[in-house]
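Participant: Only the shape, not the letters, is given here:
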């Protein structure tokens, strides 16, 4: 455990390489914005740009490997992508889940997908159920589908490119995919019915070493030949890892980025598929009640291109003026995805007031979804919303009596790094108690917002 772990952190919006030292401290980081490839004559659907990301990762590994003793590479990646592969490459390039044209197969697919009671995955728009992506390729590109040897979920696609070893992993194939029975721990009836079972490589644990870095990659990056490649995990589940190791059930993690993913570890609440509630599976294979909404995307819509720092005075002024945003500002995911968002009252016209309204909105949505989920225990906020203290401060004000803490680091990358040393002692994640902003009239403001839903 004297070396560093390099983490490929592959989100919807950003592609990152984060390097952690043996003590779990971030010692290097590099990122680039992710952008899909537009449809073309060969592949007429929106695709993920794997080769741009691959070139970025090789360059970053080479750069940081020259300075730091990297001994393992791990992966955390979002849960709405996967790749049909041959022995040597892709059978069909991976789809961006925002591709509208996938609706062409909806009628056929919806007749075949497993019932919610089995998969505990709601019927999601576009390609957010990755089973729908596989089905689209099978129906629209049968020759490409016939070439496929395996389907690799997004984290395991990258660990395969690094190690040459194919694997399935439960957090990835169980993430609102229609591919898994979380309460039984096996592939869904749809997978069996469509004859897809042979496409899934053997299950490996998220923390397992798949093998060393492929020799040609070690040569290209200058990394040692014995660098271990870790199987990896779905990013939201990776964000749970530091807390799973450090505390007992029950507790709730709010993982924030493009999506706000709320995970009730030890939760017993009823799941409502109409509210985008589902069952994830953690790295240990245990079901975790989960709810989601597209918080980062909606915040960006409301805050504008140049958001300011949200200040307590600006949030208080917004509350006093009665200006509020009601959902939804994304048509993907969340309990209100079918509604069109609106601003009640005079629309904000400065960066500060727009950011204040955006902060109130995502905090109100989070509080609402936490209650739908009947989320138990302490609430831990991690990820992008922690760049400013405003979100946790407003959320704490909206939920008096609940213990809310802020994680000092981004859990997905940290959790993926911890997988490389699973079972070894780890320092608990550093948490800071959120200090509620005492905003006059906030409780009444929330009541009016709830009535407007």
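Facilitator: Here it is on my side, so go on. Just so we're clear, the structure is a prediction, and the values are computed from it rather than from any experiment.
Participant: From now on I want contacts and neighbour counts done on CA atoms only, so please keep to that.
Facilitator: Fine.
Participant: From what I see, residue 167 and residue 231 are in contact.
Facilitator: Yes. Assessed by CA atoms under 8 Å, residue 167 is found in contact with residue 231 at 7.4 Å.
Participant: who touches both of the two?
Facilitator: 156, 204 (CA atoms under 8 Å, 6 or more residues apart in numbering).
Participant: elements contacting the longest helix that the chain contains?
Facilitator: Secondary structure of the chain per DSSP state H: the longest helix is helix 351-373. When contacts are defined as 3 or more CA pairs under 8 Å, 6 or more residues apart in numbering; DSSP states H and E, helix 351-373 sits against strand 260-265, strand 287-293, helix 295-303, helix 312-321, strand 324-326, helix 390-398.
Participant: That one: what's the following helix or strand?
Facilitator: Scanning forward in sequence from helix 351-373 by DSSP states H and E, the next helix or strand is strand 378-383.
Participant: I'd like to check what contacts stretch 238-252. Which residues are they?
Facilitator: Contacts for stretch 238-252 (CA under 8 Å, 6+ apart): 76, 253, 255, 262-267, 282-283, 375-380, 382, 410-416, 418-419, 426-429.
Participant: structure B:
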């Protein structure tokens, strides 16, 4: 008898992944691929959308022929800030413009002069001001005013998760997590599109909005399959925590970016939040997720490379360094900010890096102490720690002994847990279209949940 499974395509900027999950959300099959980027008309690197589409179809068609699995549902998790524009025949009109692409400065200035100069737009939309397409709504404005001949042909503009769903369903839809993630499209106060969207007539090319939990029961290649509408990957990665943890918490998702997420807010951002570079993600029910980003992993990589060169250590030597209390105590007793960051701006940063240590271990402890102080500020920016006492950390830094011990120490009023969420956003996409209720044991069973306690201060 074939095993009943839910299929998920989890599409990152680099790796494209396909998973099958059983009824208990255990991974039973996976496939990976990556594609060389192509260039848009301006020579900017972008997703090879035709190759991606072909791979999606080939992988899914093959799995439907499997003698081992019976696919009952499929959903899609992808990176955000990316639109696919379709004409009236469903044909793609433009490249999938990369969210790193910067556009004509005069168009950006024109937009913000007309709609966003007083920061009210940034506040109510939960977005930060961007010179390029990281705010995906700006792409629609840019197309209308810079490429009107293309804009006139657009029947629907779909965020990438919804386009992947469209490939299989043929039904154009919008959903909350893609709309609400730093797009400048959504107004968290009115719970509707921003006024500028209507003034520009852009609402006409945005398909009907449905719940992220929506699925379409369809006949696909002779099989009756439930097709999800897709979900933004950051919102998807948060979903298993929201569904299984009943008390308020903060999730810190670490990697190249360290993103602190607080899903327990009921109000839009304040001007103070915007000035502190906070933004909103969105839960599947449309509620805001207050968040703050820190380029922690990138800065860590840069500074560790410098330390490795200075002390003539192998590139991976830093992975062997464990927390040493005596080293920490000695550094902390006469602490001075010593690192000049390359990808982070901070008021305490010196003019140049200046540390006087004779060993890699000492310098590395000092580096981690400074980075954790930045991380603590980042967490405090988005949460009232007198009201929230649970902290989850997943991603690359969950394995860093010094990072975890210092974070536990400086936030010792919080109960710190680390998780191995390698399936993260894919698992969330499967859960989004499932009727299964998660309990408090879910993280322990599926995420290798580990408790941490603050170290004891000697003397």
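Facilitator: In hand now; what should we look at? The structure displayed is predicted, hence computed values, not measured ones.
Participant: What is the aligned counterpart of residue 408 of structure 1 in structure 2?
Facilitator: Alignment note: residue 408 of structure 1 maps to residue 420 in structure 2; criterion TM-score structural alignment.
Participant: tell me which element that match is part of?
Facilitator: Judged by DSSP H and E, residue 420 of structure 2 forms part of no helix or strand.
Participant: Please apply the same query to residue 267 of structure 1.
Facilitator: Applying DSSP H and E, one finds residue 267 of structure 1 in no helix or strand.
Participant: thinking again about what came up before, by how many degrees do the longest helix of structure 1 and helix 312-321 diverge?
Facilitator: 70 degrees (axes from the mean of the first three to the mean of the last three CA atoms, to 10 degrees).
Participant: Check whether residue 63 of structure 1 sits in a helix, strand or coil.
Facilitator: helix (DSSP: H, G, I helix; E, B strand; the rest coil).
Participant: which residues does the spatially most central residue of structure 2 contact?
Facilitator: Centrality entry for structure 2: nearest residue to the mean C-alpha point is residue 234, 3.3 Å, by CA atoms, centre = their mean. The contact partners of residue 234 of structure 2, taken as CA under 8 Å, 6+ apart, are 79, 281, 425.
Participant: Over to residue 100 of structure 1?
Facilitator: residue 126.
Participant: Quick one: map it onto structure 2.
Facilitator: So residue 100 of structure 1 corresponds to residue 102, using TM-score structural alignment.
Participant: Now do stretch 167-174 of structure 1: distance from first to last residue.
Facilitator: Chord length of stretch 167-174 of structure 1, first to last residue, is 14 Å (CA to CA, to the nearest Å).
Participant: oh, I was asking about stretch 156-165 of structure 2
Facilitator: 14 Å.
Participant: Tell me the counterpart residues of that stretch in structure 1, please.
Facilitator: By TM-score structural alignment, stretch 156-165 of structure 2 lines up with residues 150-159 in structure 1.
Participant: List the buried residues for stretch 360-377 of structure 1?
Facilitator: 360-370, 372-377 (16 or more other CA atoms under 10 Å).
Participant: How far away from the center of its chain is that stretch?
Facilitator: 18 Å (CA atoms, centre = their mean, to the nearest Å).
Participant: Contacts for it, please.
Facilitator: In contact with stretch 360-377 of structure 1 (CA under 8 Å, 6+ apart) are residues 249-252, 260, 262-271, 277, 289-292, 295, 298-299, 315, 324-326, 335, 391-392, 394-395, 398-399, 403, 446.
Participant: related to what we said a few turns ago, wouldn't the match of residue 408 of structure 1 be in contact with residue 392 here?
Facilitator: No. At 10.5 Å, residue 420 of structure 2 and residue 392 do not qualify as touching, with contact defined as CA under 8 Å.
Participant: the more surrounded of these two?
Facilitator: residue 392 (22 against 19; other CA atoms under 10 Å).
Participant: Residue 163 of structure 1 contacts residue 214, correct?
Facilitator: Yes. Judged on CA under 8 Å, residue 163 of structure 1 makes contact with residue 214 at a distance of 5.1 Å.
Participant: ok, residue 167 and residue 231 of structure 1, which is more surrounded?
Facilitator: Between residue 167 of structure 1 and residue 231, residue 231 has the larger neighbour count (other CA under 10 Å), namely 32 against 24.
Participant: Tell me how far that one lies from residue 241 of structure 1.
Facilitator: Residue 231 of structure 1 is 14 Å from residue 241 of structure 1, by CA to CA.
Participant: Also residue 314 of structure 1?
Facilitator: When residue 314 of structure 1 is compared with residue 241 of structure 1 (using CA to CA), they lie 36 Å apart.
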